[in-house]
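Engineer: dropping a prediction and its sequence here:
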Amino acid sequence: MFFDNWFGILRVLVVGTLAYSALVVTLRISGKRTLAKLNAFDLVVTVALGSTLASVLLTESVALLEGITAFALLVGLQYVVAWFSVRSKRFSEAVKSEPTLLLHRGRFLEGSLREQRVTREEILASLRGAGAAEPADVAAVVLETDGSMSVIKNPPPEGSRGTLESVRTVQAPEGAG
């Protein structure tokens, strides 16, 4: 249960190092978009890459080259989806979700909450995280395509300096410049 043989440990060390290296190289070649937190497809690719790495590491029946091929396939498919999404509005609409307004001017939008399966408590937690005490303190809460919530604060009242009050002017030392 705790130890089978030294060959198994050696295999995990060697194959793990090579598989990890192949994954890093594949991700560097594919660019930042492959692991972006943008939509459900990005999450699926991230989870699938992790699952593939685990399979290569711990399953003797999965050869290293098979794992590397799986990495390349997943990253390649992600590239194709991203490529078509950028070039075709219809394709993009089919594979990506749109942001959803959940709270507007202090009012919860019940239909959107039900459709997106979000509770009032989750929105209130997002408000607290953004430094707002009450729903009336914000202009809107938006459920983004990556599942995060954006809190859009009310604009500062007319005539106030808003966030500029917190900006300090830093003087250059005499003789500089």
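Structural biologist: Received it, and whenever you're ready, just let me know what you need.

Engineer: all contacts plus neighbour counts: C-alpha atoms, from now on.
Structural biologist: Noted.

Engineer: what's the following helix or strand after the helix or strand containing residue 17?
Structural biologist: Using DSSP states H and E, residue 17 falls within helix 6-30. Heading C-terminal from helix 6-30, the first helix or strand you meet, by DSSP H and E, is helix 40-58.

Engineer: then this one, side by side with the first:
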Amino acid sequence: MKWQQMLFQDWEGVVRTLLVGVLAYIALVIFLRVSGKRTLAKLNAFDLVVTVALGSTLSAILLQESIALAEGATALLLLIGMQYGVTFLSVRSKGFAKLVRSEPQLLVRNGEVLERVMRKERVTQDETLSAIRSSGGRSIEDVEAVILESDGSLSVILRG
């Protein structure tokens, strides 16, 4: 009997999930379209946190009967509004931008590994070499610069 409840409880829960799921999804898509492309851009840790929070909120709206659609839509709108506010302020204030976004870091300069910076940023030499190979280089000596970007990716500038 108990295993049957794990698989199916009643049709009311299924219908609620379908109805609220479709409406919450539509609300999320509308909010994201209105807020612009930057809301889910792959830029920094803050953007990742917002993206995960949106997914978690949508999941809670779908699966928790105690959360009404209006409350869930308000939570989604709040997260998107906060993200919009942060990006709005970041574009207009360098100080605020520094507070929420990390600066790119130079890891390799003219074939020389900046070990202190790599240690501080927790990047291994193997990760750096992998990025160099992906960019068409063979070794550290082939590189003019390797930069750890704000989004965590490694940019490689090969020597001419």
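Structural biologist: Good, I have the coordinates. Just so it is clear, the structure is predicted and the values come from calculations on it, not from any experiment.

Engineer: kindly provide the TM-score of these chains.
Structural biologist: Laid over one another, the chains give 0.92 as their TM-score (TM-score structural alignment, normalised by the length of the second structure), with 155 aligned residues with a C-alpha RMSD of 1.0 Å.

Engineer: the equivalent of residue 120 of the first structure over in the second structure and residue 10 of the second structure: what is the separation?
Structural biologist: In the second structure, the residue paired with residue 120 of the first structure is residue 125, using TM-score structural alignment. Counting by C-alpha to C-alpha, to the nearest Å, the separation of residue 125 of the second structure from residue 10 of the second structure is 55 Å.

Engineer: what's the counterpart of residue 77 of the second structure in the first structure?
Structural biologist: Correspondence of residue 77 of the second structure to the first structure, assessed by TM-score structural alignment: residue 72.

Engineer: my bad, should have said residue 40 of the second structure
Structural biologist: Structural correspondence for residue 40 of the second structure with respect to the first structure (TM-score structural alignment): residue 35.

Engineer: the match of residue 77 of the second structure - that's part of a strand, no?
Structural biologist: No - counting by DSSP: H, G, I helix; E, B strand; the rest coil, residue 72 of the first structure is located in no strand; its state is helix.

Engineer: that one - how many residues pack around it?
Structural biologist: The number of residues packed near residue 72 of the first structure is 18, by other C-alpha atoms under 10 Å.

Engineer: contacts only, for the spatially most central residue of the first structure.
Structural biologist: In the first structure, the residue lying closest to the centroid (C-alpha atoms, centre = their mean) is residue 37, at 2.1 Å. Neighbour list for residue 37 of the first structure: 43, 146 [criterion: C-alpha atoms under 8 Å, 6 or more residues apart in numbering].

Engineer: against residue 141 of the first structure, how distant is it?
Structural biologist: 19 Å.

Engineer: same check on residue 34 of the first structure?
Structural biologist: Taking C-alpha to C-alpha, one finds residue 34 of the first structure at 27 Å from residue 141 of the first structure.

Engineer: quick one: which helix or strand includes the counterpart of residue 90 of the second structure in the first structure?
Structural biologist: Residue 90 of the second structure maps onto residue 85 in the first structure, with residues paired by TM-score structural alignment. Residue 85 of the first structure is part of helix 64-87, with elements assigned from DSSP H and E.

Engineer: in that helix, what's buried?
Structural biologist: By 16 or more other C-alpha atoms under 10 Å, the buried positions in helix 64-87 of the first structure come out as 64, 67-68, 70-72, 74-75, 78-79, 81-82, 85.

Engineer: and for residue 32 of the first structure, the neighbour number?
Structural biologist: Other residues within reach of residue 32 of the first structure, judged by other C-alpha under 10 Å, total 9.

Engineer: now do residue 68 of the second structure: how many residues are near it, please.
Structural biologist: Count around residue 68 of the second structure with other C-alpha under 10 Å applied: 13.

Engineer: trace it over to the first structure, please.
Structural biologist: Applying TM-score structural alignment, one finds that residue 68 of the second structure aligns to residue 63 in the first structure.
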